[in-house]
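> Compute the structure for the input listed below.
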Amino acid sequence: MRYASITDRLADLGSGRWALHMAARRMKAEGEPIIELTIGEPDLPPHQDLLDECARAMYAGRTRYSNGRGEPAVLKALVEKYAKRRPGVTEKNFLCFPGTQSALYAVMTGLVEAGDGVLVGDPLYATYEGVIASTGAHLIPVPLRPENRFHLQVQDLERAITPEARVLLLNTPHNPTGAVLTAAEIAAIGAICRKHDLWIVCDEVYEQLIFGTDFASPFDMPELAERTIVVSSISKSHAAPGFRSGWAAGPEEFCAKLLPVSETMLFGVQPFIADMAALALSRPFETAGIMKANYSRRAAIIEKTLTGSNLLKPMMPEGGMFVVVDVTGTGLSGEAYAWELLRKEKVAVMPGSSFGHQAAGFVRISLTVPDDVLEDAVKRMAHLASSLIANPQSDSDKLRA
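Sure thing, here's the model as predicted:
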């Protein structure tokens, strides 16, 4: 039988990136005491008021069809939120989606196609490559270097731009590294995008999870307003990943052109979840503040536990819910080290290679477990690292970094 070419383009870009995570879940289901540090799933529940509102709306009959742009209450709340950042936005600057992932998929579908290129910092979130490939466009990696704390450098961006480049996909705060771009850095990046007439798509799902620095966005800069699209959701900020409520914010013309694409894909979100999202956006909740304090403290636990180690070197994040650790001192790649860690120490972390070439010597640790569990896991990581040096494998058995 014949299949569309998209199935070939995405054949190796789906769940294979999460093979270790799924193996750990299988081991855990079979009764093994796995410490799971793989995915970014908040360890707090959504606020009770949000759960109550979702249930209230569902039982009140808010289970019928929505419209393609979004429920009025959510659009109103989005206008109020983003008008504080950029005055003058209206409901015509927004489209609602079931989560950031579907928003990003639709946005890329509306911007690029076969033959086009999308610039993305490497390391990158694991689904970006698939989102880009689904359109027929190709990914153009821009190295994010550890010596620059994984902040995108304009000279690296300029060197990477090709005649086919149409879009720069930014992610700040960044997954997996936790890097947070400054306003000055974004302005400099924006100048390059203006020079080469590039769209800027900015994934800001970790906007409320920043440690000790300020959030900045190209959406807030008037000179970039006509070329910037933001995707985000309540998944991380309100500890509600399973509710799938997100949005895209961008120029009015872009949203008008993308609306039929969105309607063809989804034709609306779930109204009872939209009511919950409207409440989440309309008033402050302490959830993000609690998570931010937890994640910052836990990142410090990793740093303290590994102080003095020349085998495992954590890169402290500026935001988000992860820490990346350089494991090249063990002589193994991040992939090999992560599998050894799961097998020997029953700790599951994500191999850096799931996030691009530049992260191949790293593993990513989720900060979404209690402090004592995290400290135990990191001690096991250090124990494995020491044992690898004390009892080296043959070169043929290693996957070198």
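
> C-alpha from now on. contacts and neighbour counts both.
OK.

> residues contacting residue 77?
Residues in contact with residue 77 (CA atoms under 8 Å, 6 or more residues apart in numbering) are 278, 281-282.

> typed the wrong thing, it's residue 8
Contacts of residue 8 by CA under 8 Å, 6+ apart: none found.

> And it, which helix or strand is it part of?
In this structure, residue 8 sits in helix 5-9 according to DSSP states H and E.

> Can you tell me what sits against the next helix or strand after that helix?
With elements assigned by DSSP H and E, the helix or strand that comes after helix 5-9 is helix 19-29. Contacts with helix 19-29, where a contact means CA under 8 Å, 6+ apart, come from 34, 36, 38-39, 339, 342, 348-350.

> Those residues into TSV, with extra columns for neighbour count and distance to residue 248?
Below are these laid out as TSV (neighbours: other CA atoms under 10 Å; distance: CA to CA, whole Å):
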residue	neighbour count	distance to residue 248
34	19	37
36	23	31
38	23	27
39	18	23
339	20	37
342	21	38
348	28	33
349	28	31
350	28	28
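
> which pair in those spans the largest distance?
Distance extremes for these: the farthest pair is 39 and 339 at 15.6 Å, using CA to CA.

> Second input sequence below; structure requested for side-by-side comparison:
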Amino acid sequence: MTVKQTSRLSKAVESIQPSGIRRFFDMASTMDDVVSLGVGEPDFSTPWNVCEASIASLERGHTSYTANAGLPELRREIANYMDDRFNAPYDSETEVLVTVGASEALDAATRAIVDPGDEVIIVEPTFVSYAPVVTLAGGVPVPLAVQKEDEFKLTPEALEAAITTRTKAVMICFPNNPTGAVMTESELQKIASVIERHDLLVLSDEIYAELTYDGEHTAFSNLSKMRERTVIISGFSKAFAMTGWRLGFVCGPEDIVGAMLKIHQYAMMCAPTPAQHGALEALRNGRETLERMIESYQQRRNFIVQSFRELGLDCHQPGGAFYAFPNVASSGLNGEAFAEKLLLEEQVAVVPGNVFGGGGEAHVRCSYATSLESIKVAIDRMDRLMQKI
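Sure thing, here's the model as predicted:
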């Protein structure tokens, strides 16, 4: 006699929770006059020259599949970009893969290296998809919370303590979403030494690399003895204001990128052709526009951090990305209660820090990838809430 399964769904899918960010977005969507500091995407439109390049590719009839790994000329341009900007050279034919956003790159990289039962250390607070992609790959996500006292940076001592005999890899994100934390080359090299000693791999999400305001970004693969251990995940969404284009890329060792290509072939075939032509233009002629956006983000960062401090909210100075991560404990509320009260009473949407994992419970994430005028309105409303509570 056949025993019927209790569920038609996989245990892995059932075990993961929907994104905690979405609950507040869904609430906000039903309300009027909401000012949102919750969206993690630029308020700038994609530069017009990028749009024109994509349109021109359509007019020329470039509407078929590209090579699975992406347009050869785009992969060459990505390799040139990584070398010129971050001193991280890659072979465009064997070590670069164009993906459907950095999210697909993260998923494919995880599936390429993780076997069932492998542990992957996830440095938190961090982007909400990391733990679920490890679970879906059959791995075991191991959260490692960093602290505000350390400026939300990973310390070698904390990493060492989290490693076990089953640890396969470490996922990091600097500049960080949601904290905006950055790490210097010397600080990262101390992490690299632990990685080497324990023979681990690194999945380094560097999607915010260009949005580094204090000092220069260091590609993790450019650290001593890290090139063959590191998969760099990046893309065009944040720096070039191309979120909806869904175009990312990965650079890494030939064997890992080759394994990812197999996954990508069966899951996606290739990234969208018009988007690839747009990305080619962004890399070739997008520097001036990018620098103007960075200057604007930095002005907004300075204003929002100072404003939070004047409200009595302790806020660490983010060195990159476009998020501030104030501590709201002085309000007497935790991050989730504060975010809900702020939305319902003052129509300002922020994201509670606990959805990004350990270390974020007393915080909220506030994106300054929105206009300075909207930020000022949000601060005024937040001030009203603080006066009430």
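
> just to revisit the earlier point, restricted to buried residues, select the contacts of residue 77 of structure 1 in ChimeraX.
To isolate in ChimeraX the members of those that are buried, counting by 16 or more other CA atoms under 10 Å, one can use:
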select :278,281,282
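
> would you list the contacts of residue 77 of structure 1 in a markdown table and tack on secondary structure?
Formatted as a markdown table, the contacts of residue 77 of structure 1 follow (DSSP: H, G, I helix; E, B strand; the rest coil):
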| residue | secondary structure |
| --- | --- |
| 278 | helix |
| 281 | helix |
| 282 | helix |
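
> ok so, going back, please convert the contacts of helix 19-29 of structure 1 to CSV, extending it with distance to residue 165 of structure 1 and secondary structure.
Output for those, formatted as CSV (distance: CA to CA, whole Å; DSSP: H, G, I helix; E, B strand; the rest coil):
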residue, distance to residue 165 of structure 1, secondary structure
34, 43, coil
36, 38, strand
38, 32, coil
39, 31, coil
339, 36, helix
342, 39, helix
348, 37, strand
349, 33, strand
350, 30, strand
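
> returning to that earlier point: whereabouts in structure 2 does the helix holding residue 8 of structure 1 align?
Aligned by TM-score structural alignment, helix 5-9 of structure 1 falls on residues 11-15 of structure 2.

> distance from that stretch to structure 1 after superposition?
Averaged over the aligned pairs, stretch 11-15 of structure 2 sits 2.3 Å from structure 1 after superposition, using mean CA distance after the TM-score superposition for structure 1.

> Now distance to residue 376 of structure 1 too, for the contacts of residue 77 of structure 1, in CSV please.
Output for those, formatted as CSV (distance: CA to CA, whole Å):
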residue, distance to residue 376 of structure 1
278, 39
281, 36
282, 39
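
> and in structure 2, which of the contacts of residue 77 of structure 1 remain?
Retained in structure 2 (both residues aligned by TM-score structural alignment, their matches' CA atoms under 8 Å) from the contacts of residue 77 of structure 1: 278, 281-282.

> Residue 1 of structure 1: how many residues sit nearby?
Using other CA atoms under 10 Å, residue 1 of structure 1 has 2 other residues around it.

> residue contacts, it?
Neighbouring residues of residue 1 of structure 1 by CA under 8 Å, 6+ apart: there are none.

> which residues of the stretch 201-350 of structure 2 fall in strands?
201-205, 230-235, 248-251, 323-324, 348-349 (DSSP state E, counting those that start in this stretch).

> Sorry, slip of the keys, the one I care about is the stretch 1-150 of structure 2.
35-36, 96-99, 119-124, 140-145.

> Relative to structure 1, what is the average displacement of the second one?
Once the two structures are superposed, the average separation between strand 96-99 of structure 2 and the matching residues of structure 1 is 0.8 Å (mean CA distance after the TM-score superposition for structure 1).

> contacting residues around that strand?
Under the contact criterion CA under 8 Å, 6+ apart, strand 96-99 of structure 2 has outside partners 69-70, 75, 78-79, 90, 105, 247-252, 257, 261, 264, 270-271.

> Got a PyMOL select line for the buried ones in these?
Filtering the contacts of strand 96-99 of structure 2 down to the buried ones (16+ other CA under 10 Å) takes a single PyMOL command:
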select buried, resi 69+70+75+78+79+90+105+247+248+249+250+251+252+257+261+264+270+271
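
> In helices, which of the contacts of strand 96-99 of structure 2 fall?
75, 78-79, 105, 257, 261, 264 (DSSP state H).

> Please identify which two of the residues you listed are farthest apart in space.
Taking CA to CA, the two most distant members of these are 79 and 264; they sit 19.3 Å apart.

> who's in contact with the residue most central in space within structure 1?
Centrality entry for structure 1: nearest residue to the mean C-alpha point is residue 175, 4.6 Å, by CA atoms, centre = their mean. Taking CA under 8 Å, 6+ apart, we find residue 175 of structure 1 in contact with 124-125, 320, 322.

> which one of those residues sits closest to residue 141 of structure 1?
The closest of the contacts of residue 175 of structure 1, once distances to residue 141 of structure 1 are taken by CA to CA, is residue 124, at 9.0 Å.

> how about that closest one, what's its partner in structure 2?
By TM-score structural alignment, residue 124 of structure 1 lines up with residue 126 in structure 2.

> tally of neighbours for residue 186 of structure 2?
Using other CA under 10 Å, residue 186 of structure 2 has 11 neighbouring residues.

> try residue 224 of structure 1
Per other CA under 10 Å, the neighbour tally for residue 224 of structure 1 reads 20.

> Tell me the counterpart of it in structure 2.
Under the alignment (TM-score structural alignment), residue 224 of structure 1 maps onto residue 226 of structure 2.

> Quick check: that match touching residue 193?
No. Contact between residue 226 of structure 2 and residue 193 fails when scored by CA atoms under 8 Å: they sit 9.0 Å apart.

> All the helices of the stretch 251-389 of structure 2, residue numbers only.
254-267, 273-285, 287-310, 335-346, 372-388 (DSSP state H, counting those that start in this stretch).

> okay if I get those as a markdown table plus distance to residue 217 of structure 2?
Formatted as a markdown table, these follow (distance: least, CA to CA, whole Å):
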| stretch | distance to residue 217 of structure 2 |
| --- | --- |
| helix 254-267 | 23 |
| helix 273-285 | 18 |
| helix 287-310 | 14 |
| helix 335-346 | 30 |
| helix 372-388 | 25 |
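
> ranking the ones you listed by burial, who's on top?
Stretch with highest mean neighbour count among the helices of the stretch 251-389 of structure 2: helix 273-285 (a mean of 21; mean count of other CA atoms under 10 Å).

> so that helix versus strand 230-235, what angle?
Relative orientation of helix 273-285 of structure 2 versus strand 230-235 (axes from the mean of the first three to the mean of the last three CA atoms, to 10 degrees): 100 degrees.

> Kind regards, and thank you for your time.
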